[in-house]
Each structure stands twice: as C-alpha cells, then as structure tokens.
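**Q** Predicted model and sequence follow; I will ask about them next.
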Amino acid sequence: MSTKLNISEFLDQDEKKDLLRLLTAGSVDDGKSTLIGRLLFDSKKLYEDQLDALERDSKRVGNAGENIDYALLLDGLKAEREQGITIDVAYRYFSTNKRKFIIADTPGHEQYTRNMITGGSTANLAIILVDARTGVITQTRRHSYLVSLLGIKHVVLAVNKMDLVDYSQEVFDKIVADYKTFAAPLGIPDIHCIPLSALNGDNVVEKSENMPWYEGTSLLDYLENIQLESDQNFEDFRYPVQYVLRPNLDFRGFCGKVASGVVRKGDEVMALPSGKKSRVKGIHTYEGEIDMAFAPQSVTITLEDEIDVSRGEMLVHPNNQPRVERDFEAMLVWMDENTMDPAQQFFIKHTTNLSRVRIDQIKYKVDVNTMEQSDADKLALNEIGRVTFTSNKPLFFDPYLQNKSCGSFILIDPVTNNTCAVGMIIDKVSGNSKQVAITEADRLIMREGKSLIAHKERESRLEQKAATLWIASNDREATNEAAYTLERRLFDYGKTAIVLPAQKATEHVARMCNLLNEQGFIVICTTEAISEKDADEMKNVIGENRFTWVAVNEACAHADFAIQTGNIMSGVEAIANTL
C-alpha cells in the first residue's frame, strides 16, 4: 500500500522544526567547504542535477583526484574554484527529519575577517576546523577569538583529516588539550570535539569504524540534537517600534519584531524614552490575534491608552528596562576599505533607531592573531578595537553578551551610505571612563599653551565648518539687521554662530575672529565699510577659505556678496546656503 505525500502536512511539519544557524571557520585547506559538501552529500540532501554538476565539475576543476570534490558545492565564485579557497560567505540550506539548518561557509584568510563577522553574526554554533597534521595554529586562535567576540556559545572543534594521521587517538587528544587551554580565557561555555575525515566521510554523518576509541556521536547527530533553548533570551522584553499602523480612526497599533523576551495581553509596558506606561490591549499577526508573542515574532501591539510612541522608540516591561544612554562602549569591527576618520560623525543604526554618533576614544585595537592589545588612533579594514561613543540621542540597549538583538549596531557613512563598521556593545560609559588619558607628551603640549582638542574635533562636535562672515557698511542699522537676520537663519539650520560687533576693521578684530574660528564657531563680524586692501589684510589673518566679505548697501565689485536693505532676507539665504 503506497502512502501519498500530503504537501500541506509536510510543510506544516517542516515549519515547526527548530532552526540551527551555524558557521564553519578554519585555515586555508583545512577542509571547511569539503566538510559541508560531504554533510550535504551523505545526508542525501542534493538533487540529481546538483549531483551531475558536481561530478562534472570535479573532473574539470576538482582537487580530489579521481574522487568527487565536495568543496565545489560551496566554492561558487570563479576565483574560489581557481585558487581552491573560500573568499565570499557561502550559505547552504538543508533540512533533516529533526531540524533545519543554515550553514555559513566563511573564508579563513585574515583579509576576509569582515566576511566571517557577517556570516557569524546570526550563528548559534560555530564549527572550527583544525588540520590533524598541524594542530592549533594562528588562524585557529583568530577564528576562536572572533567566535567569542560574536557571542557564539557553542563551538564544535572538528579535527579534520584524521585519515592522514592514521586515525591516531594520541594526536586527537593532544589537539583537544591544546585548544581547551588556549580557549579557556575566551569564555566560550560549550566546546565539543569531534575527530573526522571530511573527504572520506568519517564521523560526518555516520560513526566511523576507523576510530573505535571515539565514544561520541557523529557531527550530524550532534548538530541535530544540541539544545539551543537556553540560549534564547526570554527574560528581557524588548520591542523596538518599526511603524505606527493607523488604517482607520478606531485602530492604532505599533508594528515591530520582538527582539527578545515575551509579552502577553494585559502586560504593563513602558514606552522609552518617554517613560509613559500602559497595558497591552491586543497582539495581532497576519493570521489573527494571539495572546502571547516572543522573539523573533513580528507582530502589531495595541495599547489600552493613547500614548505617544514613534518609530525608533521601544516598549519594555517597567520592571526590566534596558540602559537608556548616549555614552557607551563597544567592540568595533571596521569593514570599510577607507580607513576610519575618528573626527567624522557617523549614522548609527541600532534596532529601529537611527541617530548620529561620534567617536570619543579608541581605547585599543586587538591583533586578531595574537589577541594582543595596542594603542590606536584609527582603525583600518578588518581591524577590531574597543571604542567609546556618544550618540546625539539616547539609545536603548543591553550589553551584547546579554542580548544580541539590542546590543549590536552598524555604523553608516553619511556621505557614501556605506556600512563602515559593526559593533557589539559592552556597556554604558561612566563619566570617568569617558575621560581621555593624558600622557606626558600631552602635558608638554599643554605647557606650551596649546590645546589637545583638534580643530576638526571641534567642527565635528558642532557639525559645521568654521567661517567668518565680515558684514561691512557705513549704514549701521542695515549692518545690524543683516547680521542678526543671518544669525537667526543659521541658528534655525542648526549652526552655532556668534555676532562680533566692531567699529573698524583692525588686525586685532581679525585675530578675534580667527580665535573663535579655531574653536569651531561661525563668526558674523560687523564693521564700517572696508576697502579691497582691508579685506585682503583680514583674509591673511583669518584664512582665505574662511573669510567671506558681505557688503550692505555698498556698491563694491570685490565683495563676495552684496545685500540691499530691501532684499536682506534673500541675501541672507544665499549666504546661509554656502555654509
């Protein structure tokens, strides 16, 4: 009697399976891609056309002699196949009767650190491959450090190529001991070690008869049965609001994804940053209303009271709140090909919140090969550092190791819109921690009467370019009107401008303007009418790029701008638009 496949039942069962996200990491030629390819092949998760293509490619570009080169299932780029290495992150999806899997095959080279960070950002488990012939090497240490940095709690140390050391238990035990000694300070809570041969399939899907001394399970069996429930954060309810839904006058809901924790109908919730409280009236999904929601469900929450909540704000339980801070410290992975400019401001994307942020201090950078810390004033591509930040508005966060969803962020270049870096928040920064350490060299500089704060730092803090707008006219009332109209307009644009009234254009006045410019301010200086010679003298003191000559009710062909009494506003707008 044949059993017909019920598609609906199959899809329903598949949807209810747990999902395990894992990454593989290892040195060049340790066999990462081969291992995953063998896992897919032996678990019979390949279609016939994939098998045919694999056999053809193995003969044409394979590196396994007459055998099938399983790595070709993942090394998809032409450059990867030519070099026999992994460059980009390759994702593979497959499912067994017990669990669904998403595998990220990440490159092992140091220059592709950002690729590994990307691939591991959502992983629950990491498989770190070690060649049985070489044991724990520099790349093993680097990958383990990155895994700990990403907060991945489960690590499988896969000692590969056991066939090349005659399946020796002594070799395996030594590698395990060396690795656990090294990994102890990293704080990885769960390390499981498996000896295997990816090429021959030993201990990949089925237990190997070549290693009777190994009493553990095969790799697939371990992956199918590892418990992940304890990894999820069901304690800290965090609901970043993504969108306010108001289809009609009778419904107002807050759409978003539960980042962590659990929320139920009737729960008291607090909106951040306002601190206003209400109770959950309803929890809505596409299928209908539900009584409870948990991470990572996307829902719409309605409240009993009409409180003001907008995109970027957060709903939490009043007795369990995140940090609400502008100053915080994080481990930062620089991902842009352009080297960091610490004086530049960036956009920070944290949950649904978008804000501007500045870098206060780089405490140190980490050598990912040795884990040694060293001083740094900037970070380059693939470099990692401990950095303190100040955002323009408060962020609602938890430490990354406590809550990944609310403890991670990205930095965006406001000019190019490129993702510059990813960060894992350590915690808030206390007032004392924000203070930059003063060195003996700094003290010598200060004793000479010089500031430690660079001009670019001041401009970055004020978000403007310093300039002197020299408004000159013998009509004092018109000069004042133009100056204070310009001050008002610049203030409305978010600029910080200072009006400096003066009688005559003197070197002393010019030096005052220059001093204020050095502090990052825009100076609006008013004097009586000046000549071209006067303007050149002022420009020499202030700087040609900072000096703008504005004539009011004066016929002067050499002025940068000429304003008439009856048309001051349009003239002011033209000047303001240049700053």
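**A** That came through fine. Residues are numbered from 1 along each chain as shown.

**Q** Only C-alpha atoms from now on, for both contacts and neighbour counts.
**A** Noted.

**Q** Next secondary structure after the strand or helix carrying residue 100?
**A** Using DSSP states H and E, residue 100 maps to strand 99-105. The helix or strand immediately downstream of strand 99-105 is helix 113-120, counting by DSSP H and E.

**Q** ok now whichever helix or strand comes after that following helix, how far from the chain's centre?
**A** Per DSSP H and E, helix 113-120 leads on to strand 125-131 as the next helix or strand towards the C-terminus. Counting by C-alpha atoms, centre = their mean, to the nearest Å, strand 125-131 is centred 24 Å from the centre of its parent chain.

**Q** ok, and for the helix or strand following strand 125-131, which residues are buried?
**A** Sequence-wise, the next helix or strand downstream of strand 125-131 (DSSP H and E) is helix 138-149. Using 16 or more other C-alpha atoms under 10 Å as the test for burial, helix 138-149 gives 139, 140, 141, 142, 143, 144, 145, 146, 147, 148, 149.

**Q** One more to weigh against that first structure:
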Amino acid sequence: MNNNLNKNQLSVIKSQQSNINENMNIVIVGHVDHGKSTIIGRLLADTNSLPEGKLEQVKETCRKNAKPFEYAFLLDALKDEQAQGITIDAARVFFKTQKRKYIIIDAPGHIEFLKNMVTGAARAEAALLVIDAKEGVRENSKRHGYLLSMLGIKQVVVLINKMDLVEYKKERYEEIVEEYKAFLSEIGVEAESFIPISGFMGENITSSSDKMPWYSGMTVLEKLDKLENKKDVKNQIFRMPVQGVYKFTAGGDDRRIVAGTIDTGKVKVGDEVIFYPSGKKSKVKSIERFHAPNMDEDTVGSATGFTLEEQIYITRGELACIAGENKPEVSTQIKTKLFWLGREDLNNTRDYYLKIGTQKVKAQLEEVVTVLDASTLSNTERQYVQRHEVAEVVFKLEKAIAFDKAENSTETSKFVLIDNYEISGGGIIVDSLENEEIWLSQRINERKIKWKENAVTRKERASRFVQRPIMVLISGEKGLDKKDIATYIERGLFTEGRNVYYFDSESTFLGTDAEIEQENSIENRKKQFQQFAEVSNLLLNAGNILITAIEDIQEEDINTINRIVNSENLKLVWVGGTEDYFLPIDVNIEENETKERIYLKIKKMLIDTRVIFEPQGL
C-alpha cells in the first residue's frame, strides 16, 4: 500500500495548478474526537499542500515536547486549541487536486461550539461527516446530520474513521452504515457514499487501502473530485439580494447602480428584472463592475451591479428576479425549520430579528409546531424551544420578505435569527402562509387590472393642464413647520394657474403623534398609509399636482405608498438633515431657507423632471 501520492501524481497536480480556476467549499463535521482535524491534516500532507518544511517543523515540535505527533496538529494553530485538544473555531484550510481548488472548513464537534459549526457549514457546498468506527454513531453525529439537511447541503459523504482501531473489520463498517443510513432516511437525507478510512494511518484518504480489500469504492480524494460544484450551474433562476443602490453625481455621471451578489442564475442587458417584495420592474440597461471592462452578462457568485432603463425606487433588502422565471414567495408569515442556539429559550414573549439575504425584519414566534430531539427523533409539544434543539415553528414578521421555499432553492431559503445583537439560531423556510400582506397585494393588483380610465384620460388631462400628475411629499425632522411650507407651495402654484391641491394627510388619516405611539402603532400606521395612498391615487388620476406634508416619514412608509402610487408619481422633499440614506430624496431643504427659496427649488425640480412645462423664452 502507498499512503502518499506518488511523484508522477504530484507532478501532474503541480503542472495543472496554474490552470485550475474552479473552487469548492467543503465542511467537515462530526462528534468531538472522531478525527476530523486528523483527516484534514492527512489530506494536506498527502497532497503536498503544506508550506515547505511545515510537516517537519510540527514533528520536531512534538519531539521536543515529548508529545506523539498527530496530523491534527497541522491545523490547530491556536495554542489554546492544542492545549484543550478540541477545535473551537471554524478554521479554513486550502489544498488543490487535478480538478479544483478546495476550501475545507473544519467545524467544531463540541456541543458548546455548535454556533461556529452552523456559521462554517452555511458557506459549504458539500460535507464530510466523520464517525468513529470504535465509538459508533453518537448524539452529535445525528445532530450535525440534521443541521446539514436544514442548511440545504445535499452532498454528504460519511467517513467511517479509525478503522484501524476495529482491525479494519467489514462487519463493524456495515453496522455503522446501516444505523446511520436509517437515521438519515428519517430526516430526508441520502448520503453520497460511506467510506471506511483511517485518518492517522492514511488508509483510503488519497489512495486505496490494501487493509480493506472488501471495499471497492472511491477514496476520499476521488470522491471529493466527483462532487458537483453548484457554482458551475448557471442555468438556475436568477436571484440577487439588493445590497444597496448607489447614485453618482461627479462629472455629470447620473447613474444609479443596483448592487449585490448573485446567489443563483445569471443576468444580462435587456432582461426585465422584478424586485420583490415591492413588485417593481424595469429592464437592465448596463452591467457594472468595479474596475472591470464592460460586459453584457454576469453570473452566479459575482459581486455586481446594473443600471435600469426606468429609474424606480427600490431599497436594500429587495430580491432581484427576472420576469418569466419562477416567482419567489412574498409573505409576513412563514413556517420554518430551525436550530436554536440562544442562551435563553426561543419563545413568544420577545421580538427577534430574522435576516435572510440582505433583508432584516423584526419577527415574533407565533407557534411552535413541534420540537424535535435531534438524537432520538422524538417530538415534544410545547410553545418554546430550548438551546441546541431543532424545531418547526411559525414566525409573524413586521413586514413582508421575499424568499424561496427550501425545496426550490437552498440559497434564498436560509435565514438566521438575531437575539440581543447575537446570532442565536438559523434554519430554512419551508412554507409561506396565507396572510393579510398577500391579500393586500392581490387586491392592489386586481384594482390595477380592473381600473378603467374615465372618458377623459390622464394624457388628455396632462395636455389640458400643461402638467403631469405628481405627489410632492414634504417631510423631515420633527419640529419644523412642513405644513406651512406645503400650503405656501400650493398657493404659489395655484397663483401661476396650476391644477394643484393640498392634501392634509395627517388630519385626515395619519392622526397625531400620540396616536402613533400606541402599542399597535406599526399595524395602524401601515393601514393609515394604505388609505392615504388610495385617496392620493384618486386625486392624481384627476390630474392634480398633489402637495402633502407628513412628519418624519420612514422608508417603510414610502414602500407602502409606492405599492399603490407609482414611484414615478412621487417626489420627496426633505427638510433638515437625515441619516437615512435609503430614502429617495429629490430635494433637500435646509432649516433656515426661506419659503420663497424653497418654492423656487421645488418649482425648478418640477420643471427639470418635466412635471410642469413653461413657454420657451420666459
């Protein structure tokens, strides 16, 4: 038997390394002391992937300290990890084969460090799950198997390690395979293969072992190269969480770039993109990348950006999709499978934050469907989830999010839960539940489809009034008299013969500040803004320039309005300073500006955006 790659194999690897462009993330998990780090150390050593002299250096250190050499020491760079003999953090190591470059994430097996394991596994495309042949299937063997399934990792290779401690017996290997395969079938997971190995002795790691002639399958290295790299699949549906929208002004550059990282699929110039949950759409005008040549297409894994033919207001957190492809789910009520890692129980007495992609939304536990003991697969019926437990639960969200069900896409179904500024849980969304948000969207869409213009069309009104209908929404810091500004603007435009109307929104719908501070203020405010937007849309259909003032408007308020009033028909005037960079501010007014100057600023904006037309030469 030859434990190491021969010289010819190594020379082939070295000659091809410069041509390797493919990368793959692999996580290695398993119960504590089942030999994960030893296996990785052996892979590094046997593929000649260690820095020159590193292996000899570690062996010499062990000799000086009268400590037996172990391949795990190649990974345990932190002194406290060596002292305790356990892996605490998810360390990343790199090696290459003839086919691709690998990043191996060594995730902790100790129960106290499961949070680190989840963090590491979330980045992986496949997993090696290690089971000690002598100890057999343990609690964390099952716990980690369940976690991998929840994180959507479908490519799982089970390594039955330390076969040297059971004299390489086929019967022991088959016992473990039968037991663990039965467990995996219970949770809907099918392993790619089961490989009997000895990490310390190097059996079946990079070359076949003559100690186990009864096994005719692949070695660990061969199996890794056979795994599918999901990042090669470019024909998936397009999904890109919006990281931000960046506007340029220097040198006459007026681009607004929608930026993010493509989770799946590809996008090209001319594609019609739809952003969810808002449902707004436009066509891709250009693909933009930092310090890169112009391109007409970009694909999965790229940090990219694109401009749109029609300037629409979208915000961080929206999910960019392509028209004609499968739509994502949009809901404020979701059913999930999660693993809880928080110090305190997950319960319905407190709020949490759910983060999926670039979306972050307040969430409250609505129902615990079932709590599952990952080691025994027994169900417990109670309305809280304890640390290290797996559960199926329903969350009610403060606002709608866009996502895919786990069965359709692992990338856009995974989420984490934040409790008191710490990541305290994570899982996958398995279903979208019927709720008021979906009903409202359907009602708005139906109204848009059924809406018929009167005998006089909007275009005819615009021609008669020499203006386009628009809402000028004045907001800003509290304490500044925005209503006074709004009525001054109305009087000025009316005096010039414009069809203008001041809509006193707060008196009509939005109530007083005291009312907004009530316990159910969030839901009340949303309903009030929906009513406000409905009436505003009627006034706009009549051809008006609509002037309104709203105290300290928020990004979510704008989103609510824009679901009914087209964003093209809304101009936001902000009085005073703001730290909210996601508000679509069209005109910024300083506190000390006179009403006359404010009026001229707003009028110029209306002329520049061709809302009102003035005779040439005046």
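**A** Arrived safely. All values reported here derive from a predicted model rather than from experimental measurement.

**Q** before we move on, the earlier item: how big is the angle separating the strand holding residue 100 of structure 1 from strand 125-131?
**A** Orientation check (axes from the mean of the first three to the mean of the last three C-alpha atoms, to 10 degrees): strand 99-105 of structure 1 against strand 125-131 gives 50 degrees.

**Q** Residue 562 is in contact with residue 529 of structure 2, correct?
**A** No: counting by C-alpha atoms under 8 Å, residue 562 is not a contact partner of residue 529 of structure 2; they are 10.2 Å apart.

**Q** Distance-wise, check the corresponding residue of structure 2 for residue 258 of structure 1 relative to residue 239 of structure 2.
**A** Aligned counterpart of residue 258 of structure 1 in structure 2: residue 262 (TM-score structural alignment). In this view, residue 262 of structure 2 and residue 239 of structure 2 are 6 Å apart by C-alpha to C-alpha, to the nearest Å.

**Q** what about these two, which has more around it?
**A** Per other C-alpha atoms under 10 Å, whichever of residue 262 of structure 2 and residue 239 has more neighbours is residue 239, with 27 against 22.

**Q** Verify the contact between that one and residue 320 for me.
**A** Yes: under the criterion of C-alpha under 8 Å, residue 239 of structure 2 makes contact with residue 320 at 5.7 Å.

**Q** tell me, what's touching the two both at once?
**A** Residues touching both residue 239 of structure 2 and residue 320 (C-alpha atoms under 8 Å, 6 or more residues apart in numbering): none.

**Q** so the strand holding residue 100 of structure 1 versus helix 113-120, what angle?
**A** Relative orientation of strand 99-105 of structure 1 versus helix 113-120 (the same axes, to 10 degrees): 180 degrees.

**Q** Now strand 99-105 of structure 1 on structure 2. Mean distance?
**A** Relative to the matching residues in structure 2, strand 99-105 of structure 1 has an average distance of 1.4 Å after the fit, by mean C-alpha distance after the TM-score superposition for structure 1.

**Q** ok, back up a step: and which of the buried residues of helix 138-149 of structure 1 is nearest to residue 211 of structure 1?
**A** When the buried residues of helix 138-149 of structure 1 are compared for distance to residue 211 of structure 1 (C-alpha to C-alpha), residue 140 wins out at 23.8 Å.

**Q** So the closest one is in contact with residue 27, correct?
**A** Yes: counting by C-alpha under 8 Å, residue 140 of structure 1 touches residue 27, with 6.9 Å between them.

**Q** Any chance you could list residues touching both of those two?
**A** 129, 130.

**Q** Mind telling me what residue 421 of structure 2 corresponds to in structure 1?
**A** Matched by TM-score structural alignment, residue 421 of structure 2 corresponds to residue 417 in structure 1.

**Q** SS state for that match?
**A** Under the three-state scheme (DSSP: H, G, I helix; E, B strand; the rest coil), residue 417 of structure 1 adopts coil.
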